[in-house]
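Chemist: quick one: sequence plus predicted model below, questions after.
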Amino acid sequence: MDTMSWFSEKGVELKIEKDGRVFPVSNSSSSIIDCLISEAKNRGVSLQTGKVVTNVSCISGGKFSVKLEKRSIDYVEYLEADYLLIASGSSQQGYNLATQLGHSIIEPVPSLFTFKIDDLRLTELSGVTFPKVEAKLIFEALRTNVPQLTQVGSMLVTHWGLSGPVILRLSAWGARYLAKSDYKVLCRSFIGRFCS
């Protein structure tokens, strides 16, 4: 079963935007959060807050031992879990826990960010949205064409550079290339075939 069908079965209808992004029909992220929390409770999942996972290990029977601590008081608790999902975002602690379990970590790089561009011409356009542009990342060292490095969508000019869905997708698909190039790319006009 795919993710969209799963949410639909749980009563959360989703919609796909023209640029491929998926949102709840309610336009409220709390619809997703409420659904996930409700399903976790229905399945007997223990949700705990205010505690930090400081150690994990594999134990007999394919289970996991999880060490929890509270930073504010002298408190340590051990849990036994059948399944373990480490979802810590970019926290170094999450990488350390995964490494404890024998996983290797590919060096993370920033993704989903806006582009800082020092150009007075852009500053003058700050706040202007272009509903449909084609934006492309060009790297001198990259000799092959990577289709995902060309994106079409809306773009917002900010006082520091460029933002909007098209830029965020470029920063996601081009994250490793951008990091390798020290975030220096060639810039070309984004005004092109979509202008009338």
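Modeler: Cool, got the structure.
Chemist: contacts and neighbour counts: CA atoms only from here.
Modeler: Will do.
Chemist: got the buried residues for the lengthiest helix in the chain?
Modeler: Ranked by residue count under DSSP state H, the longest helix found in the chain is helix 29-42. Using 16 or more other C-alpha atoms under 10 Å as the test for burial, helix 29-42 gives 31, 32.
Chemist: same question, stretch 172-190
Modeler: Result for stretch 172-190 [16+ other C-alpha under 10 Å]: buried residues 172, 173, 174, 175, 176, 177, 178.
Chemist: got a list of contacts for the longest helix of the chain?
Modeler: Identification of contacts with helix 29-42 by C-alpha atoms under 8 Å, 6 or more residues apart in numbering yields 7, 10, 12, 23, 24, 46.
Chemist: tell me which of the residues you listed is nearest to residue 70?
Modeler: Ranked by distance to residue 70 (C-alpha to C-alpha), the contacts of helix 29-42 are led by residue 46 at 16.6 Å.
Chemist: try this one side by side with the last:
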Amino acid sequence: MYDVLILGGGAAGFYAAIHIAESDPELKVAIMERGKEVLGKVKVSGGGRCNVTHAEFDPKELVKNYPRGEKELLGPFHSYCSGDTVAFFEERGISLKIEPDGRMFPTSNSSQTIIDCLVNETDRLGVKVFRNSSVTGITKVLEDDREDSAYWSIQTIRNTYRTKKLLVSTGSNPKIWGMLEAMGHTIVPPVPSLFTFNIKDDRISGIPGVSTKARINIVPGQAHIGRFNAALKKYGIQLSDLESEGPLLITHWGMSGPGILRLSAWGALFLNELNYRFPIRVNWLPDYHEGAVLGELQKIKEIEGKKTVLRTKSFDLPKRLWVSLVKASEITETDKWADISKTQLQNLAMQLTDSQFQVTGKSTFKEEFVTAGGIDLKEINFKTYESKLVPNLYFAGEIINVDAITGGFNFQNAWTGAYIAARGIVRNGES
């Protein structure tokens, strides 16, 4: 009989196990992981560097990065926030650094540093870790029909385990969600949250790797205007909600980068409703509107008349992007500023500030798969992360209907939920 069993050997599971075992070394704690490796998402996060958290230390500001969970996380972040995460790792000899965009990484630039820290801590504290232990059943056993004598029976492909308290941190796992649904929990249907846009367009097809700041808007498409408006109404969304500004990366398959990923997170449910087929408008010069750009282009035409348009990059844009947009404006390689027409100038101003692209699908963002959906937040006590429906059942991490934009925020949700669940489990045991 274990005091606490934790399902899921990811960030939340390990973090909770460490805090439980530290708070009460007498407790018998174990982690069940279905795969042969633990902490898989930690390993691939941040391109293998592990984006541990974000340097936003004000809970009121931090919650603004969560499309789902903003209201519910305010209290938990007041209890355990980014600064507490930094302190946890620094106390264990792991220093973190802040990058210009606020993301925080280990100074080693290696996710293995974080993995080693978490694994070493569970070893030191005597936490058992069972790998290759996929859960096949979860049963609550009531002896003599008394809740105070209840325990959990966890069936895996190898053995059956018993525990007094159960923490589920299995992430986006449909099989586990199904088991929890059978206990009475409501599962909000999961949809992808962080994803890139698939776009086939001559303007970007030959320039993968180009990155620049841009403003991106999702706009109604004439072919599916009815579906678009119905989706807006269904999710209570305004067009102003479907806008993002930030770095945009052109890829072999379309567009990525923080600006696109932020839009994919906030629009996750809405874009799923549209079957990931919708137009976007891109302003490659987000500090300008079309009229202002046209005015600048007219000045350049007067001053640089003898120069070719293609070779006179007039704004702070990557050269390959400028060339592509100039050609899309029906301006040839040999056209000089003095020779181009008013219509060509207007075309160029429009391409620079109001380029429209058709999105025809999505791609997973690297290996950092994040979903919107999971256990309905109304069924969780956010002071303890215990189920409101089933005593001695706790949750942490992405298994609940919380997700964030990219930048370390999803990990902070995991650390905070795991810490508060651990505290709730230990205090419950003392009562």
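Modeler: On my side now, so go ahead. Because the structure is a prediction, the values reported are computed rather than measured.
Chemist: TM-score for these two?
Modeler: Overlay of the two chains. TM-score (TM-score structural alignment, normalised by the length of the first structure): 0.80; 188 aligned residues with a C-alpha RMSD of 2.5 Å.
Chemist: hmm, back to that, show me the contacts of helix 29-42 of the first structure that map onto strands.
Modeler: Using DSSP state E, 23, 24 are the members of these that sit in strands.
Chemist: columns neighbour count and distance to residue 122 of the first structure on top of the contacts of helix 29-42 of the first structure, output as JSON lines?
Modeler: Output for these, formatted as JSON lines (neighbours: other C-alpha atoms under 10 Å; distance: C-alpha to C-alpha, whole Å):
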{"residue": "7", "neighbour count": "17", "distance to residue 122 of the first structure": "41"}
{"residue": "10", "neighbour count": "13", "distance to residue 122 of the first structure": "45"}
{"residue": "12", "neighbour count": "18", "distance to residue 122 of the first structure": "40"}
{"residue": "23", "neighbour count": "17", "distance to residue 122 of the first structure": "30"}
{"residue": "24", "neighbour count": "18", "distance to residue 122 of the first structure": "33"}
{"residue": "46", "neighbour count": "7", "distance to residue 122 of the first structure": "50"}
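Chemist: in the contacts of helix 29-42 of the first structure, find the pair that's most separated.
Modeler: 23 and 46 (27.2 Å).
Chemist: do you know how far the residue nearest the centre of the first structure is from residue 5 of the first structure?
Modeler: The centroid of the first structure falls nearest to residue 112 when counting by C-alpha atoms, centre = their mean (6.6 Å). Counting by C-alpha to C-alpha, to the nearest Å, the gap from residue 112 of the first structure to residue 5 of the first structure is 26 Å.
Chemist: quick one: the helices in the first structure, in order.
Modeler: 3-9, 29-42, 92-100, 120-124, 165-173, 175-180.
Chemist: ok, which of these comes nearest residue 140 of the first structure?
Modeler: The nearest among these, by C-alpha to C-alpha, is helix 175-180 at 10.6 Å.
Chemist: residue 117 of the first structure -> the second structure?
Modeler: The equivalent of residue 117 of the first structure in the second structure is residue 199 (alignment by TM-score structural alignment).
Chemist: swap in residue 189 of the first structure?
Modeler: Residue 189 of the first structure maps onto residue 282 in the second structure, by TM-score structural alignment.
Chemist: what's the answer for residue 64 of the first structure, then?
Modeler: With TM-score structural alignment as the criterion, residue 64 of the first structure lines up with residue 152 in the second structure.
Chemist: over to residue 95 of the first structure?
Modeler: Here residue 95 of the first structure is matched to residue 177 in the second structure, going by TM-score structural alignment.
Chemist: would you mind measuring from its match to residue 32 of the second structure?
Modeler: Taken as C-alpha to C-alpha, the span from residue 177 of the second structure to residue 32 of the second structure is 16 Å.
Chemist: coming back round to it: for the nearest residue to the match of residue 117 of the first structure once chain neighbours are set aside, what are its contacts?
Modeler: Closest residue to residue 199 of the second structure apart from its sequence neighbours, by C-alpha to C-alpha, 6 or more residues apart in numbering: residue 254 at 4.3 Å. Contact partners of residue 254 of the second structure, counting by C-alpha under 8 Å, 6+ apart, are 196, 197, 198, 199, 200, 204, 205.
Chemist: how close does the second one get to residue 207 of the second structure?
Modeler: From residue 197 of the second structure across to residue 207 of the second structure, the span is 16 Å (C-alpha to C-alpha).
Chemist: which of those two has more neighbours?
Modeler: Between residue 197 of the second structure and residue 207, counting by other C-alpha atoms under 10 Å, residue 197 is the more crowded of the two (26 against 15).
Chemist: the more buried one touches residue 363, doesn't it?
Modeler: Yes. Under the criterion of C-alpha atoms under 8 Å, residue 197 of the second structure makes contact with residue 363 at 6.5 Å.
Chemist: look up how far residue 261 of the second structure lies from the aligned partner of residue 14 of the first structure in the second structure.
Modeler: Using TM-score structural alignment, the equivalent of residue 14 of the first structure in the second structure is residue 96. According to C-alpha to C-alpha, residue 96 of the second structure stands 24 Å off from residue 261 of the second structure.
Chemist: residue 345 of the second structure now?
Modeler: Applying C-alpha to C-alpha, the value for residue 345 of the second structure to residue 261 of the second structure is 32 Å.
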